[in-house]
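give me coordinates for this.
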Amino acid sequence: MAKVLCVLYDDPIDGYPTSYARDSLPELTGYPGGQTLPHPQGIDFTPGQLLGSVSGELGLRRFLEERGHTLVVTSDKDGDGTENGSVFDRELADADVVISQPFWPAYLTAERIARAPKLKLAVTAGIGSDHVDLDAAIARGITVAEVTYCNSISVAEHVVMMILSQVRNYLPAYRTVLDGGWNIADCVARSYDLEGMHVGTVAAGRIGLAVLRRLAPFDVHLHYTDRHRLPEEVERELGLTFHPSTADMVPHCDVVTVNAPLHPETEGLFDDKLIATMRRGAYLINTARARIADRDAVVRALESGQLAGYAGDVWYPQPAPADHPWRTMPHHGMTPHISGSSLSAQARYAAGTREILEAWFDGTPIREEYLIVQGGGLAGAGAHSYSTRT
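You can find the predicted model right below:
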């Protein structure tokens, strides 16, 4: 029987919810492009519940325990990396499966993987497995899987919200209301229309393309760069301008949104040099991974006015320390890493996690689109999106 170690974020401060703002979720029939929704053999939760926190347990306990497996759930993940550190570190030593989230990542470093001799499967409850050292997983023959597409539209909606909030100066205007004020000039002195602006995405995969589709009705000029060029008919449909690289694209854009995975080619991409080539007063939106942008370069660009605004919900490390400079830099619209963890998305990534576990325990193939690493190499979605250092 297997030991499954699940690392989830803490429950709400006031306790696990006993009721919710809405009674149900809309029923979806599939994802854009035809991929089917997660289809586990069953679920032991009500869609719309808080599943991503410790008490929610991704709805897995009954399923696992009825099969004789052990489930350990914790939010304590940040220790000194030794067996004397966090609950995660202590329990990892004999874990067969680790489940983690991008929102509250249990960083499976090479050192931790070396101290987990039984580990065979690492599952991301969500999208983005860069918190796992993929090179170490490949070397050890560990399978890495994630619930591809489960929250892509959730993140795309968040991107559009952040673009509008930055360009229209929404957050300071809302703060004026909370503070009892009514100075319209202060609210509109940094407010512009999105209409007519040039907006570009770094990567046009599931999230990036969904962002482009949602922005097209705003009558903006759309740009993209990606290692895989979109079909010509999609470019025509949305009026897209393709650029061979990020460096080629950003000088043309008023808004740049980052929707790429973190890997050696994208780490530190938005540094002082690249940001200096952007239009003065451009906006940078990053819901992908924090380390795609140089932390201090972003702060400098906001302070100098090179960037008019920066918004995103990804940080490094996560959770971000109280003194992280992105908390206090000017003209930002940062949130905790929540874009892909709406209650709607949780229903899908919890179901997808169970689907992966069912396949693993039953010895049947995990869906190709869920795979990141398998058989000692990149596989499935991982082969399409990631690169390694080896």
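
okay, CA-based contacts and neighbour counts for the rest of this
Noted.

which parts of the stretch 101-250 of the chain are helices?
Remark: helices assigned in the stretch 101-250 of the chain by DSSP state H, counting those that start in this stretch are 110-114, 134-140, 152-167, 170-178, 184-188, 206-215, 232-238, 246-249.

which among those helices is found nearest to Glu65?
helix 110-114 (25.1 Å; C-alpha to C-alpha).

just the angle between the host helix or strand of Tyr283 and helix 152-167, please?
Per DSSP states H and E, Tyr283 falls inside strand 282-286. Computed by axes from the mean of the first three to the mean of the last three C-alpha atoms, to 10 degrees, the angle separating strand 282-286 from helix 152-167 equals 150 degrees.

show me what strand 282-286 is packed against.
helix 152-167, strand 255-258, strand 307-312 (3 or more C-alpha pairs under 8 Å, 6 or more residues apart in numbering; DSSP states H and E).

which strands and helices sit next to the next helix or strand after it?
Next helix or strand after strand 282-286 toward the C-terminus (DSSP H and E): helix 295-304. The contact analysis (3+ C-alpha pairs under 8 Å, 6+ apart) places helix 295-304 against helix 272-276, strand 307-312.

now do stretch 191-209: distance from first to last residue.
One end of stretch 191-209 sits 26 Å from the other (C-alpha to C-alpha, to the nearest Å).

which residues sit against that stretch?
Stretch 191-209 is contacted from outside by 149, 152-153, 155-156, 164, 167-169, 212, 218-227, 230, 246, 249-250, 252-260, using C-alpha atoms under 8 Å, 6 or more residues apart in numbering.

what is the longest helix of the chain by residue count?
helix 343-362 (DSSP state H).

between that helix and helix 152-167, how big is the angle?
Using the same axes, to 10 degrees: helix 343-362 against helix 152-167 is 150 degrees.

pull out the buried residues from helix 343-362.
The neighbour-count check on helix 343-362 (16 or more other C-alpha atoms under 10 Å) flags 343-358, 360 as buried.

and for comparison, fold this next one:
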Amino acid sequence: MKIVAVLPPVVELPEPSPGYLFNVERAYNLHEYFASKGHEFVTLSDAKESLEPHLADMSIFICSPFYPAYLTKELINRSPNLELAVTAGIGSDHFDLEACAARNITVAEVTGSNVVSVAEHTVMQILILLRNFIGGHQQAVNGEWNLPKIGAYAHDLEGKTVGIFGFGRIGQRVAARLHPFDVKLIYNDPYRRKDLEAQLGVKYVSFNKLVETSDIITIHSPLTDKTDTLFNRDVLDRTKQGSYIVNTARGRIMDTAALVDSLKSGHLAGYAGDVWYPQPAAADHPWRTMPKQAMTIHYSGMTLEAQHRIEIGTKAILDNFFEGKAQKQEDLIVEDGEIVSPSYKIK
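All right, here's what the predicted structure looks like:
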């Protein structure tokens, strides 16, 4: 059986990192795993150019949302032996899920593997934006000491209204981490969680109220037909003057050009996140040079601890597949010809 995985190329690190697993060489320690089972394991760093020779006979395909390979309907139809597509992480929108369902290909992801990592990254970026950290840091590096230039645009988080769009595992952990800051927490999600509202100090509101009343909006929704470019020019125009947005969900939830224009006009005071579209982002992607931003590459869920959890979870999915056991229901996105994940069933 042939298994194909798309992972980043090997690069020389400034210092050794024995815990780093996310490249074609380490591959979450899957080389040893598949060798022990007698399967052929191929790792690629460029899906567009290198995947072609393997379509005809690959049975399992593995990739990551941080370095995604876009498994389109056309590629799926040219992969007659494909039985299982695994997201080594969370978020399987880089697979054509309807095409997978039509071909009865199982799609699974490692649910929960990086929720802590992404939640912490989100809180960090909220504080970086509000405290104007980037400007202050640049002055420290450049030998400047212009306090008014930085302090004039720095804010406390306490007392602000934080709107959480998407209240799944990550959104809930963001709420838990922000609660001690004495903020007003509101959320919107297709599934209201009354059981958690008192515990986490959050209040359910409509999408429009969240957009129009939040000082900070943090996005934790999956990318679906409904959320694709949901934050378009109209929605961004309805956000509060001087508000901030943090997006660690999916880049395509934002309208790329509308976001740039809103920041340039001064309507939005800042934007941060680590998700782009497509990924990896081109060198000339407009978000790299737009003002008032604290963007990072998509690494929020790739801490060394998260990589270890992804390794364990990916191997568990593969063990179940090889042993003919049922997958954990929470890991399943597509099964038996149907999209079964509640997140991706929403239209």
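
TM-score of the superposed pair?
The TM-score (TM-score structural alignment, normalised by the length of structure 2) is 0.97; 347 aligned residues with a C-alpha RMSD of 1.3 Å.

one step back: how big is the offset of the longest helix of structure 1 relative to structure 2?
By mean C-alpha distance after the TM-score superposition for structure 1, the fitted helix 343-362 of structure 1 averages 0.5 Å away from its aligned residues in structure 2.

so which bit of structure 2 is whichever helix or strand comes after that helix matched to?
Sequence order places strand 371-374 as the next helix or strand after helix 343-362 of structure 1, per DSSP H and E. The alignment of strand 371-374 of structure 1 onto structure 2 (TM-score structural alignment) covers residues 332-335.

how many neighbours does the nearest residue to Val234 of structure 1 once chain neighbours are set aside have?
For Val234 of structure 1, ignoring the flanking residues on the chain, the nearest one in space by C-alpha to C-alpha, 6 or more residues apart in numbering is Leu240 at 7.9 Å. Residues lying near Leu240 of structure 1 (other C-alpha atoms under 10 Å) number 18.

aligned counterpart of Leu240 of structure 1 in structure 2, please.
So Leu240 of structure 1 corresponds to Val202, using TM-score structural alignment.

its match contacts Val183, doesn't it?
No. Val202 of structure 2 is not in contact with Val183 according to C-alpha atoms under 8 Å; the separation is 9.8 Å.

related to what we said a few turns ago, deepest-packed of the helices and strands packed on helix 295-304 of structure 1, please.
Highest mean neighbour count among these (mean count of other C-alpha atoms under 10 Å): strand 307-312, with a mean of 25.

which residue in structure 2 lines up with Met161 of structure 1?
Using TM-score structural alignment, the equivalent of Met161 of structure 1 in structure 2 is Met124.

before we move on, what about Leu64 of structure 1?
Checking TM-score structural alignment: Leu64 of structure 1 goes with Phe34.

what angle sits between the helix or strand hosting its match and helix 304-323?
Secondary structure assignment for Phe34 of structure 2, by DSSP H and E: helix 30-37. Counting by the same axes, to 10 degrees, helix 30-37 of structure 2 points 20 degrees away from the direction of helix 304-323.

what comes up buried for helix 30-37 of structure 2?
Those would be Leu30, His31, Phe34, for helix 30-37 of structure 2 by 16+ other C-alpha under 10 Å.

what's the most buried one of the helices and strands packed on strand 282-286 of structure 1?
Compared across those, strand 255-258 shows the largest average neighbour count, a mean of 27 (mean count of other C-alpha under 10 Å).

ok, the nearest residue to His121 of structure 2 once chain neighbours are set aside to His39 of structure 2 distance?
In space, and not counting its chain neighbours, His121 of structure 2 is closest to Ser300: 5.6 Å by C-alpha to C-alpha, 6+ apart. Distance, Ser300 of structure 2 to His39 of structure 2, by C-alpha to C-alpha: 32 Å.

which residue packs closest to the most centrally placed residue in structure 2, ignoring adjacent ones?
Central residue of structure 2 (C-alpha atoms, centre = their mean): Ala249, 4.2 Å from the mean position. Leaving aside its chain neighbours, Ala249 of structure 2 sits nearest to His220 (4.9 Å; criterion: C-alpha to C-alpha, 6+ apart).

what residue in structure 1 is paired with the one you found?
By TM-score structural alignment, His220 of structure 2 lines up with Asn259.

and what of Thr87 of structure 2?
By TM-score structural alignment, Thr87 of structure 2 lines up with Thr124.

quick one on the thing from earlier: surely the match of His220 of structure 2 touches Asn286?
Yes. Here Asn259 of structure 1 reaches Asn286: they are 7.1 Å apart, a contact under C-alpha under 8 Å.

wait, Ala5 of structure 2 sits on Glu40?
No. If you go by C-alpha under 8 Å, Ala5 of structure 2 and Glu40 don't touch, sitting 11.1 Å apart.

more neighbours, these two?
Ala5 (24 against 13).

the host helix or strand of the more buried one against structure 1, how far on average?
Using DSSP H and E, Ala5 of structure 2 sits in strand 2-6. Here strand 2-6 of structure 2, set against structure 1 after superposition, deviates by a mean of 0.6 Å using mean C-alpha distance after the TM-score superposition for structure 1.

and that strand, what does it pack onto?
strand 40-44, strand 58-63.

same list (those) but as CSV, adding distance to Lys226 of structure 2.
Listed next are the helices and strands packed on strand 2-6 of structure 2 as CSV, based on distance: least, C-alpha to C-alpha, whole Å:
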stretch, distance to Lys226 of structure 2
strand 40-44, 32
strand 58-63, 24
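
among those, show me which one is buried the most.
strand 58-63 (a mean of 22).

residues in contact with it?
1-7, 69, 79, 81-88.

and those residues, which are buried?
The buried subset of the contacts of strand 58-63 of structure 2 - by 16+ other C-alpha under 10 Å - is 2-7, 69, 79, 81-88.

what comes into contact with stretch 9-22 of structure 2?
Contact with stretch 9-22 of structure 2 is made by 7-8, 23-29, 44-45, 304, 307-308, as judged by C-alpha under 8 Å, 6+ apart.
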